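Enquirer: here is the input, now give the coordinates:
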Amino acid sequence: MATTVDLTRASRDTISSLRTAIDQSAVASRRISTGQRVNDAFEDPASFFTAQSLTNQASELDRTLDQLGQGVQIVKAASEGISSIDELLDAAKAVVNRAGQSDDAFARADFAKSFNDLLDQMEGVAKDSSYRGKNLLLGEGHDLKLYFSDEARDAIVIAARDLSDVGRTLGLERIDEGTIGVAETKLAPGGTPLAATDPAANASDQFAIGDTVEIRRQSDGALLSSVTIGADTTVSSLASSLSNADAGVRASYGADGVLRIEAAVGVTIDGGVAGGSFDGTSIDATPSGWFDADATTAEAEGVQSARDTLRLISVAFGTNLTMLQNRETFMKEFSGTLVTGAETTIGADLNEEGANLLALQIRQQFSSSALSFANEADQGVLRLLGG
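Expert: Predicted structure coming up:
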């Protein structure tokens, strides 16, 4: 048979107070350990769900920020590519200017090749300006669309520009580099090469005193250079007289005894001993697009126009980049505001909770002491009754 123990009112009150203090201490301890005043919906439904809503919104912003951050890097890659292309355009302008100032058709052909190489580099930079597979310098089909929220209407589209084809976008076309033709003959009577200072007439199988050697352009017969062989005409002076670099003819004589005539345009050579190497000789060549120095004027204007176009593109990307960075900064700050709001809504005041816990611990001690006193009083009564 179960025994029922009746407690005095004082004991019951003390035990109830002790239980309350223990429960409240547990709550305070949990708040201190989690840093939150509300840890589940049962404690404060309104605050709990408000904080949860703010936290979810901040999480959505963080996901959008990740995507936006990648977009910023894509635009930066394109902007850096444009800066490199702009530097190459500066180099191209210098090449055009030097070609226009040159009085050597062969040098102008070399400059044309350098100009074309720079165009290749520009297109190469455009193709390499990719970030994680996205390249805004490849034109159609490579636009960048970024969302500022989960709502599809809140978005921006950054149009790609095709700089992988500088002819189409910047109006820069490659220059015909042309081809160089060469004719050679060895001045070595008796098998011994003439020295550069020897009379040209010593090569009797090629030249005789009084012979006139002429070089004419094939297309219109224009005389480009000529020399009449005299007794004092040396091999060196012969080569010098036949040279007219601005018109596309260059002659040289080497230590090996070879007289070499190069042409940057198709020419015919007449003169010298009948049946000699230069009697009715033709040199086939294709003039470069800059064979005439005046041809570089239009190209200089084209390069300047290309720079103007490129800088407009650069301004557009720069504006987009600034806008994205500003939006990114705002979203980071706003996300922080949402997180702070959530923490404020359910966050615990650790100083207050610490003070409460200390007070509750003291209260527990007092309640335990009071219960002990009550028990001693009851035992004293029992001793009196038993005595």
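
Enquirer: for the rest of this, base every contact and every neighbour count on C-alpha atoms.
Expert: Fine.

Enquirer: show me the strands in the stretch 151-300 of the chain, by range?
Expert: With strands called from DSSP state E, counting those that start in this stretch, the stretch 151-300 of the chain shows them at 155-158, 181-186, 212-217, 223-228, 249-253, 258-263, 267-270, 281-283.

Enquirer: Serialize those to a markdown table and add fields for mean neighbour count and distance to Ser241.
Expert: Output for those, formatted as a markdown table (neighbours: other C-alpha atoms under 10 Å; distance: least, C-alpha to C-alpha, whole Å):
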| stretch | mean neighbour count | distance to Ser241 |
| --- | --- | --- |
| strand 155-158 | 14 | 62 |
| strand 181-186 | 17 | 16 |
| strand 212-217 | 21 | 10 |
| strand 223-228 | 18 | 6 |
| strand 249-253 | 23 | 8 |
| strand 258-263 | 20 | 12 |
| strand 267-270 | 22 | 13 |
| strand 281-283 | 18 | 18 |
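
Enquirer: Ser164 is nearest to which of those?
Expert: Among those, the nearest to Ser164 by C-alpha to C-alpha is strand 155-158 (17.5 Å).

Enquirer: output the contacting helices and strands for the closest one.
Expert: strand 144-147 (3 or more C-alpha pairs under 8 Å, 6 or more residues apart in numbering; DSSP states H and E).

Enquirer: buried residues in the strand it packs on?
Expert: Buried residues in strand 144-147, defined by neighbour count with 16 or more other C-alpha atoms under 10 Å: Leu144, Leu146, Tyr147.

Enquirer: who are the contact partners of the second one?
Expert: Contact criterion C-alpha atoms under 8 Å, 6 or more residues apart in numbering gives Gln67, Leu68, Gly71, Ala155, Ile156, Val157 as the residues in contact with Leu146.

Enquirer: quick one more, to check against the first:
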Amino acid sequence: MADITLSAGVRQNLLSLQKTADLMASTQNRLATGKKVNSALDNPTNFFTSASLQTRASDLSSLLDSMSNGVKTLEAADNGLTSITKNLESMQSTLRQARQDKSFKTTSYNVDLGASPAGTETLSFSGGSVGATAVDIDLTEAQGVFTGAGFAALDFDSAADNSYAGTLDFDVAVDGGTAQSISITAVDADTLAITVDGGAATNVDVADVEAVTSTELESVLNAGFAANNVDITASTDGGELVLTSNTASDAGTAAVAVTNVAETLAGASDSGLAGGAGSLGTVSAKSVDLLVDEINGNAGLTDKIRASNDNGKLRIENQSTQELTITGASAGAIVDGGSGTATIGGNGVRSDLATQFNLLRDQLDKLSDDSSFNGVNLLRGDNLKINFNETGTSTLNIQSKDGETINSANLGLMSIEAADLDSDANIDSLLSTVSDALNTIRSQSSSFGSNLSMVENRQDFSKSMKNTLQTGADNLVLADTNEEGANMLALQTRQQLSSVALSLASQADQAVLRLF
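Expert: Just a heads-up that it's a prediction; the model follows:
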């Protein structure tokens, strides 16, 4: 080949044809790959810049997968919180149903202590909401009595000269308490004064201080007792003055003890009143209305037992889910103050609702345990870390408040007993606890919702950035196929022309053959 000699024209046309072939090969490669820069040899700057942008876009693509998992983890936690909220609302509804239910068991008893009560009869309550320590209610009331004759007309003019110097003094004690001194004196012809423990005198009008009747003396005593808050009521019974305590007495103790009787009345009308160390006097059964008042007024029985008058019978309502034991009532529904016992059942509706409440509480914990995604459970206090850039300098840590597990214990919801629903006040307290738990769950839902919004916002941003990076990388290396197609057509035309030119140059070299 080296010995072949080509003319200058042929050689020039051959070189042009070879260049055109090289350009066609390059253009065909660009059309085939779609890139104008296929290696660092084509354009080092564009090639390596494009590779760097593509690498970052690939890193963002991996981060987007992590963000997508984070979104699903938050959605799983939100599913759990939504179900827990509904569960708490069901618990709230259960407690409200218990609060409204008043189907407490009741029994009505006839009160019959017999013709001669001993004064020691009691009615005792235990069990139910009362507890093991019994609360006793006395069934009888004792009366202190002034006894004596000549009570019809007491004469306070002891000197018989209209000096009105007569006095009547004695001491009284309620239920064995501290004695109080009572002093009655004449002020003028139609006025008596009564003092208690030497205090201010209370004046009471009478018809004549020289002939004071038992009824008038009763009025004087009641006025003085009322003015000085002495818990005694005076009354007359067959010419006798009866002093009765306004409160229940202790068994075996006179309601009112009368002592130290002293009088300076006109001799012929001396009252002959006597009290000595205090006599028990008469004992009688308390009325149903009085028993109702004492039972309902007893602090140890308030909101535990309710008494009422049921057409002359003592009606007892057991305001508890537990069985109430009554001592002093016979099996025939008769209150006799004896050693017999009777029972009143508990509220079965509230008891069943307590069981339902506990089942809902257990279900709450199961919902919390099952709210995981890909092994991460935000409701169990797991920490979810999401990276937002390839260098790890932009992150978000998502966790429940204080990293605590969202369960019944941390929400303050303890398992309850049926007895916990005995009291309306206790149910109100439980309702308040459930309400606080609902507020906690709603607050946590709001926090997770805010985190989800941030992740989704960053997810959209990363997608846009990935698209921007890929577009920028492609702009540096991708070929314009329209342009390259036009170039190919131009090169094909040039190749044809170069072939024709080469042929013409060869014909010029052949002109010498015509000489032979």
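
Enquirer: can you give me the TM-score here?
Expert: In this superposition the chains share a TM-score of 0.67, using TM-score structural alignment, normalised by the length of structure 1; 271 aligned residues with a C-alpha RMSD of 1.5 Å.

Enquirer: looking at the strands of the stretch 151-300 of structure 1, spot the one closest to Asp349 of structure 1.
Expert: Smallest distance to Asp349 of structure 1 across the strands of the stretch 151-300 of structure 1 (C-alpha to C-alpha): 40.1 Å, for strand 155-158.

Enquirer: coming back round to it: export the contacts of Leu146 of structure 1 to JSON lines and append columns for distance to Glu353 of structure 1.
Expert: Converted to JSON lines, these look like this (distance: C-alpha to C-alpha, whole Å):
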{"residue": "Gln67", "distance to Glu353 of structure 1": "40"}
{"residue": "Leu68", "distance to Glu353 of structure 1": "40"}
{"residue": "Gly71", "distance to Glu353 of structure 1": "45"}
{"residue": "Ala155", "distance to Glu353 of structure 1": "45"}
{"residue": "Ile156", "distance to Glu353 of structure 1": "48"}
{"residue": "Val157", "distance to Glu353 of structure 1": "51"}
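
Enquirer: just the buried residues of strand 144-147 of structure 1 now: which is nearest Thr169 of structure 1?
Expert: Leu144 (18.9 Å).

Enquirer: any idea what that closest one aligns with in structure 2?
Expert: Taking TM-score structural alignment, Leu144 of structure 1 has Leu384 as its aligned residue in structure 2.

Enquirer: mind listing what the closest residue to that match other than its chain neighbours touches?
Expert: Spatial nearest neighbour of Leu384 of structure 2, excluding adjacent residues (C-alpha to C-alpha, 6 or more residues apart in numbering): Ile398 at 5.0 Å. By C-alpha under 8 Å, 6+ apart, Ile398 of structure 2 lies in contact with Leu378, Asn383, Leu384, Lys385, Phe448, Asn451.

Enquirer: what sits against the match of Leu144 of structure 1?
Expert: With contacts defined as C-alpha under 8 Å, 6+ apart, the neighbours of Leu384 of structure 2 are Gly70, Val376, Leu378, Asn397, Ile398, Gln399.

Enquirer: recalculate using a threshold of 10 Å.
Expert: Leu384 of structure 2 makes contact with Gly70, Thr73, Leu74, Val376, Asn377, Leu378, Leu396, Asn397, Ile398, Gln399, Ser400, according to C-alpha atoms under 10 Å, 6 or more residues apart in numbering.

Enquirer: distance of Leu6 of structure 2 from Arg494 of structure 2?
Expert: 22 Å (C-alpha to C-alpha, to the nearest Å).

Enquirer: thought Thr296 of structure 1 was touching Ala109?
Expert: No. Contact criterion C-alpha atoms under 10 Å: Thr296 of structure 1 and Ala109 do not qualify, at 11.3 Å.

Enquirer: most residues in a single helix of structure 2, which one?
Expert: helix 44-100 (DSSP state H).

Enquirer: who does that one touch, helix- and strand-wise?
Expert: helix 348-369, strand 384-387, helix 424-477 (3 or more C-alpha pairs under 10 Å, 6 or more residues apart in numbering; DSSP states H and E).

Enquirer: what's the first one aligned against in structure 1?
Expert: Meaning helix 348-369 of structure 2. Taking TM-score structural alignment, helix 348-369 of structure 2 hits residues 106-127 over in structure 1.

Enquirer: ok, back up a step: map the residue nearest to Leu384 of structure 2 across to structure 1 for me.
Expert: By TM-score structural alignment, Ile398 of structure 2 lines up with Ile158.

Enquirer: and what of Gln470 of structure 2?
Expert: With TM-score structural alignment as the criterion, the equivalent of Gln470 of structure 2 in structure 1 is Val339.

Enquirer: hang on, isn't its match packed against Glu60?
Expert: No. Contact criterion C-alpha under 10 Å: Val339 of structure 1 and Glu60 do not qualify, at 11.8 Å.

Enquirer: which one of the two is surrounded by more residues?
Expert: Val339 (20 against 14; other C-alpha atoms under 10 Å).

Enquirer: chain neighbours aside, what residue packs nearest to the more buried one?
Expert: Per C-alpha to C-alpha, 6+ apart, closest to Val339 of structure 1 is Thr55, 6.0 Å.

Enquirer: and Arg306 of structure 2, by the same measure?
Expert: Per C-alpha to C-alpha, 6+ apart, closest to Arg306 of structure 2 is Glu317, 5.1 Å.

Enquirer: next one: Ser335 of structure 1
Expert: Ala58 (4.9 Å).

Enquirer: need the contact list for the one you found.
Expert: Contacts for Ala58 of structure 1 (C-alpha under 10 Å, 6+ apart) come out as Gln52, Thr64, Met331, Lys332, Phe334, Ser335, Gly336, Thr337, Leu338, Val339, Thr340, Ala342.

Enquirer: roughly how far is stretch 92-99 of structure 1 from the heart of the chain?
Expert: Mean C-alpha position of stretch 92-99 of structure 1 versus that of the full chain (C-alpha atoms, centre = their mean, to the nearest Å) differs by 26 Å.
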